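Trainee: sequence and predicted structure below; questions after.
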Amino acid sequence: MSPKKVSVEVEGRDLNLSNLDKNLYPEFTKGEVIDYYAKAAPVMLAHLKGRPATRKRYPDGVDAQSFFEKNAPSHTPDWVRTVTVPTPGSSTGRESLDFVVVDDLPTLVWLANLAALELHVPQWTVGPRGAIHSPDLMVFDLDPGAPATIVEACEVARLLRDLLADDGLDSYPKTSGKKGLHLYVPVKESDRTSEYAKRAAQRLESDHGGLVVSKMDKRLRKGKILVDWSQNNPAKTTVAPYSLRASESPGVSTPVTWDEVENCRKPADLAFTPDEVLARIDEHGDLLEPLLREGPPLP
């Protein structure tokens, strides 16, 4: 076996890991990526389980070409769970694709070895036999338009939290791992999440038009926070909790507390390295654990 390959056993599955010393970030190797995902798995897997994963792969690192991958590659091991999902209107021209479902640690390590730095999942799940469930999560992507930053996104998050609470809905924040903030709402399975989220974003814009925009037009976003409700479209995905993000240094989409949101004064306050995220997991456990329980019905 090439010295660049290492054979390991992960929960009874044999994996060949390659090029572990290759830099996927300027100062973060593929081996460190795999190690981070293996250590984050005890909390991360619960948020991936049952959700078809879209992977963003960086075979030659974050400074080189990347690609989104939805279909399971031809060399997918037979023990990796895949599920056929209808994709009408897909840019591939195919009416369905075979998605990987990250239900266990060997699958997560296998994807990390493929340089799948980012894992994106929908707000709905698939059952054991492939039946597609209605969304059980609603998400708002709070995206700053320069010169606004995550500091202003935190202000909007608090406003949105209160609006949702008035409707009997609890919300839980995480960073995007880049410049924004995501707000998750667990709900009883519903096909109305996109409709409700759009209306909530419009209500917030109506009350706080100097700070909030709900339309996607980039010309409207300067200095404001886009409350992007569109990721509730069943065809769309959001970066998973604890996923790495591709940037000059490895950011992480990190669950945060409402106290941290309220006390954010500069972008660095809500920027976390992989080591910091692992330390936070040791300290707090999974701050997004409430997302794993059924939420209330939408009003």
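Mentor: Nice, thanks for sending it over.

Trainee: from here on, contacts and neighbour counts on C-alpha atoms
Mentor: Fine.

Trainee: chain center to stretch 197-214, what's the gap?
Mentor: Centroid separation for stretch 197-214 versus its chain: 23 Å, with CA atoms, centre = their mean, to the nearest Å.

Trainee: oops, could you answer that again for stretch 34-41 instead?
Mentor: Distance, stretch centre to chain centre, for stretch 34-41: 15 Å (CA atoms, centre = their mean).

Trainee: what's that stretch in contact with?
Mentor: With CA atoms under 8 Å, 6 or more residues apart in numbering as the test, stretch 34-41 has contacts from Leu105, Leu108, Val109, Ala112, Asn113, Tyr242, Pro274, Asp275, Leu278, Ile281.

Trainee: now neighbour count too, for the residues you listed, in CSV please.
Mentor: Shown next, in CSV, are these (neighbours: other CA atoms under 10 Å):
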residue, neighbour count
Leu105, 20
Leu108, 23
Val109, 23
Ala112, 25
Asn113, 21
Tyr242, 30
Pro274, 24
Asp275, 12
Leu278, 18
Ile281, 19
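
Trainee: okay, one more to line up with it:
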Amino acid sequence: MTPITEVEGRRLALSNLEKVIHPATGTTKGEILHYYATTAEAILTHLRNRPLSFLRYPDGPGGQLFFTKNPPPGTPSWVRTTPVPRSEDKRAHQVVVGDLASLMWAANLVVEFHTPQWRADGPGIADRMVFDLDPGAPATIEECCTVALWLRERLAADGLDAYAKTSGSKGMHVLVPLEPTPSEQVSAYAKSLAVEGETARPGLILHRMTRSLRTGKVFVDHSQNSAKKTTATPYTLRARTEPTVSAPLTWEEVEARQNLVFRIGDIAPRLERYGDLLGPLGDPGRAGRLP
């Protein structure tokens, strides 16, 4: 029998709670739901009012993975959806998770949460910029840290604040709060910095996606600033063998370049110690203007 739980007045059927999702650690679906329940305040800050894309992995990261932007079959009527542009003459709907009940419903599907750099009430108008730092072996997250520090300094020269988080995979994300700006402008600026970085540090930074060029370098992926693209949401669990999280970092941790893998059990203590390190992304007073 599937247990029925009431969350904020909504009845939820939470299924297969004992099912192991992350085999390396024996992490169950019930533990994943507990993680989202205990970190809800932080992750909801970054999900609220943003159309969601889901990477679903209901049988674990070794099973079938499928990416969807459409509301999954069986989405309850009380889960909010929002119209989003898919092309010049077409619109579709995507889920928006803004409360605990919706978060727990989505988490029960076993998903990674991915969001664009714009809000549902301003499609294609970004309020943040992102750089996805992807190391090509033998480069690791340590080289990503060096690139993140270069980006932080370069952005500061343009009056922009930068914040870092792990991707939850092998790389890092550098995020910048912005005054509302068309995604095309943000994309062009982000690409210019990636190109500048490659010129300044040619042995380390690469701005092109070409796999053959990436050995030992860090690809600075600026493309996720496109209005059509999404990035792993802060605090989302990733579909990895272990239950790793896309976790906010202090710049001191980036400078130390050590111990930068965080799992679900690490996040509640970090929130207690630091609060939401990415909270400033939602502070209009911190939002910068592109030069």
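Mentor: Structure received. Please read all numbers here as calculations on a predicted model, not as lab measurements.

Trainee: where does the TM-score land?
Mentor: The TM-score (TM-score structural alignment, normalised by the length of structure 2) is 0.95; 285 aligned residues with a CA RMSD of 1.3 Å.

Trainee: thinking again about what came up before, in the contacts of stretch 34-41 of structure 1, find the pair that's most separated.
Mentor: Farthest-apart pair in the contacts of stretch 34-41 of structure 1 is Asn113 and Ile281; separation 22.8 Å (CA to CA).

Trainee: list the contacts of Thr175 of structure 1.
Mentor: By CA under 8 Å, 6+ apart, the contact list for Thr175 of structure 1 reads Leu181, His182, Val252, Ser253, Thr254, Pro255, Val256, Leu270, Ala271.

Trainee: for the contacts of stretch 34-41 of structure 1, which one is nearest Pro299 of structure 1?
Mentor: Using CA to CA, the contacts of stretch 34-41 of structure 1 come closest to Pro299 of structure 1 at Tyr242, 29.9 Å.

Trainee: pull the contacting residues for the aligned partner of that closest one in structure 2.
Mentor: Alignment note (TM-score structural alignment): Tyr242 of structure 1 maps to Tyr235 of structure 2. By CA under 8 Å, 6+ apart, Tyr235 of structure 2 lies in contact with Thr39, Ala42, Ile43, Val245, Ser246, Ala247, Pro248.

Trainee: in structure 1, which of those still touch?
Mentor: Among these, the contacts conserved in structure 1 (both residues aligned by TM-score structural alignment, their matches' CA atoms under 8 Å) are Thr39, Ile43, Val245, Ser246, Ala247, Pro248.

Trainee: for the stretch 101-250 of structure 1, which segments count as helices?
Mentor: Remark: helices assigned in the stretch 101-250 of structure 1 by DSSP state H, counting those that start in this stretch are 105-113, 150-166, 193-207.

Trainee: superposed on structure 2, what's the mean shift for the second one?
Mentor: Think helix 150-166 of structure 1. Superposed on structure 2, helix 150-166 of structure 1 shows a mean distance of 0.4 Å to its aligned residues (mean CA distance after the TM-score superposition for structure 1).

Trainee: for that helix, name the packing helices and strands.
Mentor: Applying 3 or more CA pairs under 8 Å, 6 or more residues apart in numbering; DSSP states H and E, we find helix 150-166 of structure 1 packed against strand 137-144, strand 181-186, helix 193-207, strand 225-228, helix 258-262.

Trainee: tell me the residues of structure 2 aligned with the shortest one.
Mentor: Under the alignment (TM-score structural alignment), strand 225-228 of structure 1 falls on residues 218-221 in structure 2.

Trainee: list the buried ones in stretch 154-166 of structure 2?
Mentor: By neighbour count with 16 or more other CA atoms under 10 Å, stretch 154-166 of structure 2 contains the buried residues Arg154, Leu155, Leu160, Asp161, Ala162, Tyr163, Ala164, Lys165, Thr166.

Trainee: residue in structure 1 matching the third one?
Mentor: In this case it means Leu160 of structure 2. Matched by TM-score structural alignment, Leu160 of structure 2 corresponds to Leu169 in structure 1.

Trainee: how much space separates its match from Gly295 of structure 1?
Mentor: Computed as CA to CA, to the nearest Å, the Leu169 of structure 1 to Gly295 of structure 1 distance reads 8 Å.

Trainee: and for these two, which residues touch both?
Mentor: Listed as contacting both Leu169 of structure 1 and Gly295 by CA under 8 Å, 6+ apart are Val185, Pro186, Val187.

Trainee: who wins for neighbours among these?
Mentor: Highest neighbour count within those: Pro186, with 24 neighbours (other CA atoms under 10 Å).

Trainee: what residues are up against the alignment partner in structure 2 of that one?
Mentor: In structure 2, Pro186 of structure 1 lines up with Pro177, judged by TM-score structural alignment. When contacts are counted by CA under 8 Å, 6+ apart, Pro177 of structure 2 touches 127-129, 160-162, 280-283, 286-288.
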